[in-house]
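**Q** sequence and predicted structure are below.
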Amino acid sequence: MNDSIKRIPVDLPVNATLHFWMKAARPGTPGSLSFSSPRGKFAEVQVTNTEENEFRIHQVFGGGPIELSYDTGETSVSVIYWFTAADVLDTGITVVHTSPVNAPPEVPGSYHFRPPFGWMNDPNGFGRFGGRPHLFYQHYSHGRIWNTMHWGHAISSDYLRWRHLPVFLFPSEELTARPDRRGGAFSGSAISLVDGPGIRVFFTEQVPERVPEAQIQLTAVSADLITAGQAEVLLPRRPDGENLSQDFRDPYVFRGPDGLWKMLLGSNSTEGGVVLLYETADPSAAGGWTYVGKLLVAQMDGTTAAECPCLLPLDGPANDPATRWVLIWGMMHSQDEATGRRNLTLARVGWFDGKTFSSETQQELDFGTDNYAFQAFVDGDKAIGIGWLANWSDTGPTIDFPTAMTLPRQLVLANGFLHTPPIGTAESLRSRILDRTRLAAGQGVELGTGAVEILIDFKDTGTAFRLELDHPGIELSVSQEDAGLRIGYDRPGVAQQPVYIARGARARKVRIFLDYGSIEVFADDGRWTGTKRIDGFEPVRAARLHCNRDQVERATIWALHL
């Protein structure tokens, strides 16, 4: 018996499609994956690349049990999943193999979106297509470390419970030949096709050695919502005469108030971070894009580019001149000197006439800053958005870093400010009440798996309190004081740590979501929102509230579960 043979049994339906990635273990000897049924071996796939996993597709028309096998001394297999194209939008993919370096974390009961394997960052193409919400995202299959970018894909009915779909968008073969982190299919957006079912996606392709443009804009069409067709170049170069850096990325496409398709792109100039505006009269948005001008120029210490911009109407139809819009963008490498927080995301509320944006107010989207690359769209009569639950100040191309998406949020304009409460369906996560009396009385409350929602209502705005959260590795708390609302996050042994505070906040209602590796704070229905990734996946074990007991109107803890 050969102990180096890895065998993977799979029971397949009729007309199953297998996607798998594999590479040769050593030069000169091809890597191979064999397919066998009870009648014997019926197929074999070989690869020669020893540096990076090669993508392969195999169709198995007859259903029933089969066995996949390979010699671990000659072949390395990263991922295997199968699906049936006829119903994959309803059933998703079935993952049958990952490796130790790309397997998802074991977080039973977690309710945040995570990829089925590998690395994830920015949300892309977030929208409702074919009647259901779709989420695309920056993805690398073969490790929990940033590398050559693909687009992962998932579908939902309520923004909370997702089915994983096949990897949607692939970079060029040249870029996938080596795991050298040179670029790939970067962030972008998606719109419904105007002349039939399907979507058109827009994304940035990065090739660092390409001259004169490292980053250009591409578009591709998917009629089946499963795979993207051949990508075509849409914008091959930056606009002239604007003193822009090589940064030219993250196309966000939407309908303007004049009915034309608009595109936002992030960049940097000698003036600061820049959001560029393009438009086209092409009803399909497939071409004819022309540069309109700089929609936004924003300065902040350390900023190397504005990125992941999005713009959408908040309080009325897009074609009403009185409707207020919100412009959201990230400030790459920015730093707030007062708090030490980096990579801030900002939001401006104002008016958009199709050519210019007139700002009324500006605020931070999230005082915890771990809600990055936020992307939103108008779904019926509601604006819905989601962000990457992480921050580039904590990770990079050499750090093993499994991450998640934030809870989806609604964008609401109230009293002149942008509010970002969790979507209403978040209440469907509640499985049972853990406590209705002990927290309010100042007693410690054990939190079980740590996947909980904590709601505290005070009698007066600005009530001082401190909620201590018992975590095995972090000194964690949520508090309110004269200076504002704060997430206390102290790592033992780290001398200088950022201060996560919403200055001037005087909240009366606080809603906190805890999960493996994260805390999200929503105060006064999302008037102030703070999102913080927690190192590791140890759960918060208990909570205790310190405040004037007479000020507590209600304190409830719900256990959460998908």
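**A** Nice, I can see it.

**Q** please count neighbours and contacts with C-alpha atoms only from this point.
**A** Will do.

**Q** for stretch 274-289, buried residues please.
**A** 274-280, 285-287, 289 (16 or more other Cα atoms under 10 Å).

**Q** okay, one more to line up with it:
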Amino acid sequence: MTNQMERENGPWMKQNLFLPSGYCLEFWAAGDGFFRFNIDGKTVWEARSFPIHPEFFKYHHREACEVTIVTNAPDAVLWAYGYQPQTVNETGVTVFDFSEKGILQRTGAEIEDWLRSDPDRPVLHFSPIRHWMNDPVGLCKIGKLWHLFFQFHPSGSEWGPMHWGHATSHDLVDWLHMPVFLHPEQNLWRLGATGGAFSGNAFRDRDGSLMFFYTERLPAYDLFKGYREIQKIARPDRRMIKAEGIVTVLEQRPDGVEHDFRDPKVWWDDAANGYRMILGASIEGDPAVLLFGSGDCLEWQYLGPLYRAPVNFRQEGARAVECPDFFQLEDKWVLVMGFVGHVEPRTRRHNLLYALIGEFIEDCFVPDTPELQLLDFGTDYYAMQSFDAGGRQIAFAWLFNWEYRKPEGSSYSGEMSLPRVLSLSKDKNKLLMLPVIEVDEHYAADPVIESDQSGQYSLPKAPIEIRLTGPLEGSKLVATKDGELAFEVSVADGILSVRLAQDDGSIHYVAELGEAKDLRLFHDFGIVEVFADGGAVCGTRRGYVNIDPDHLEISTTASTQVLEKRSRKH
């Protein structure tokens, strides 16, 4: 009777797998059907009926032996992977693809080969295997291993209940995909709500212990008002696979602060002999960064606003500060922040990041100048997070613009920027950003064009880097695909501008360049990252039209190199 019902309820799948002792299979599923593990014909684990909303499931295999996976709804499994805790840091996860034809497993290089089989997926930039990714979070380096955590929605390629995805690297270029590190405190899909484990930072205490501060957005039913956000600490397990020992450390908002109250950055402050935390928020409608202090990391007191934006930001649509970053470079302190909802009046750009440089004395931040530095004149470099790694301040940002989306049918959404190293200009009045040296060390740069003359050239179907050295005024780079525009970068009257095929002219992506004599442009299947004037001027764009140009027209008096970026592994 049971078998008859199973056959009638959907496509039948039954497959034998050998699993080692301690193996973990984690998956998200939704829809009508069942899922079970049998050993010697006896059921040892079962989800008898998948819910209509996504649900997280975990099977922990205790004895090395063959198991039989049985389901009548393989298409109900939205995202699945397996791993052995003792070895996952060396191998990464094994991705399980369920279908009527059986289970296909991919690990390590097999995952990378599968990712590279997608002709539209960028090569130089990190992206999730599947589904939605946004802000970088919890960035850190432990020993020789880099850890990239990121906002992740495991059941679809649109924004949804937030988790922390996780990847590791030995070189900031090649990444191993790890198990989901942090989950929301409850199933928000079941409630029909959004929220979950939002942004936060990694903090290593003076005794060497590592912890992650983050915001939990409690069940939310409106994206613009009325939600509640609280601050938590999570500690990693001994293998850095899962968050554990999660405690709430801050729930009460100061007077004048509404619903936006999030994205902690925590550090130990020697001068104050205490812990300090900043949060993005607003005060009586003005975007602001709030400062808190603690003696034990658990009980936090509000010390006042670290920064309150001028009134024009509120007038121009800004609702709050989000993803603030605050760190020391040389003898200066740097504040980086984005303004939710802000639209720059002159160019109509949104999603912009700004920086201030100044002094931090007795819990007061005093900018050297009130004028905000625009960090990236594109609109696809957002939610930047930086961290100190052996004396270098390394940063990633979410490479995305809500204005444009990936074409329908893509298996994922969202990429990270190239990792950048942050420094100060010689006069210490500007924050500079350049790609980390590991990008050039890893990706062999083979010149395909090297010339002091303008001209027209064919392009390889691969990531490229264009370098201009010398006078940039009047320069123009135009890349096309079958005669149609892919991207255009030009310098005219001291203004650097970027235009993509999707642009309709309503938004202007421009920056003052002045007398700069150097420019680097990376193009990676629709991603353009520009660095000029030693990193004082940066622009990041993400396009989805004509992403693999075959032709480049160069018009410039500067010396030119075009480099094909090939991984040394290949």
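**A** Cool, got the structure. Just so it is clear, the structure is predicted and the values come from calculations on it, not from any experiment.

**Q** quick check: TM-score for this pair?
**A** Remark: TM-score between the superposed chains equals 0.87 [TM-score structural alignment, normalised by the length of structure 1]; 531 aligned residues with a Cα RMSD of 3.0 Å.

**Q** in strands only, show me the buried residues of stretch 274-289 of structure 1.
**A** Taking DSSP state E, the ones among the buried residues of stretch 274-289 of structure 1 that sit in strands are 274-280.

**Q** give me the buried positions along stretch 384-402 of structure 1.
**A** 384-391, 400-402.

**Q** which residue lines up with Leu455 of structure 1 in structure 2?
**A** Aligned by TM-score structural alignment, Leu455 of structure 1 pairs with Arg467 of structure 2.

**Q** could I get the buried residues of stretch 384-402 of structure 1 as TSV with secondary structure?
**A** Converted to TSV, the buried residues of stretch 384-402 of structure 1 look like this (DSSP: H, G, I helix; E, B strand; the rest coil):
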residue	secondary structure
Ile384	strand
Gly385	strand
Ile386	strand
Gly387	strand
Trp388	strand
Leu389	coil
Ala390	coil
Asn391	coil
Asp400	coil
Phe401	coil
Pro402	coil
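
**Q** what about Gly229 of structure 1, distance to Asn15 of structure 1?
**A** 21 Å (Cα to Cα, to the nearest Å).

**Q** please, where are all the helices along structure 2?
**A** 2-8, 88-91, 109-116, 188-191, 311-315, 437-442 (DSSP state H).

**Q** which of those sits closest to Lys481 of structure 2?
**A** Smallest distance to Lys481 of structure 2 across the helices of structure 2 (Cα to Cα): 20.5 Å, for helix 109-116.

**Q** hang on, the earlier thing: of the buried residues of stretch 384-402 of structure 1, which is the nearest to Gln246 of structure 1?
**A** Using Cα to Cα, the buried residues of stretch 384-402 of structure 1 come closest to Gln246 of structure 1 at Asn391, 21.9 Å.

**Q** show me what contacts the closest one?
**A** The contact partners of Asn391 of structure 1, by Cα atoms under 8 Å, 6 or more residues apart in numbering, come to 343, 369-372.

**Q** farthest-apart pair in those residues, please.
**A** Going by Cα to Cα, the pair spanning the contacts of Asn391 of structure 1 furthest: Asn343 and Asn371, at 9.9 Å.

**Q** which residue is the nearest non-sequential neighbour of Ser359 of structure 1?
**A** The shortest distance from Ser359 of structure 1 to any non-neighbouring residue, by Cα to Cα, 6 or more residues apart in numbering, is to Gly350 (4.3 Å).
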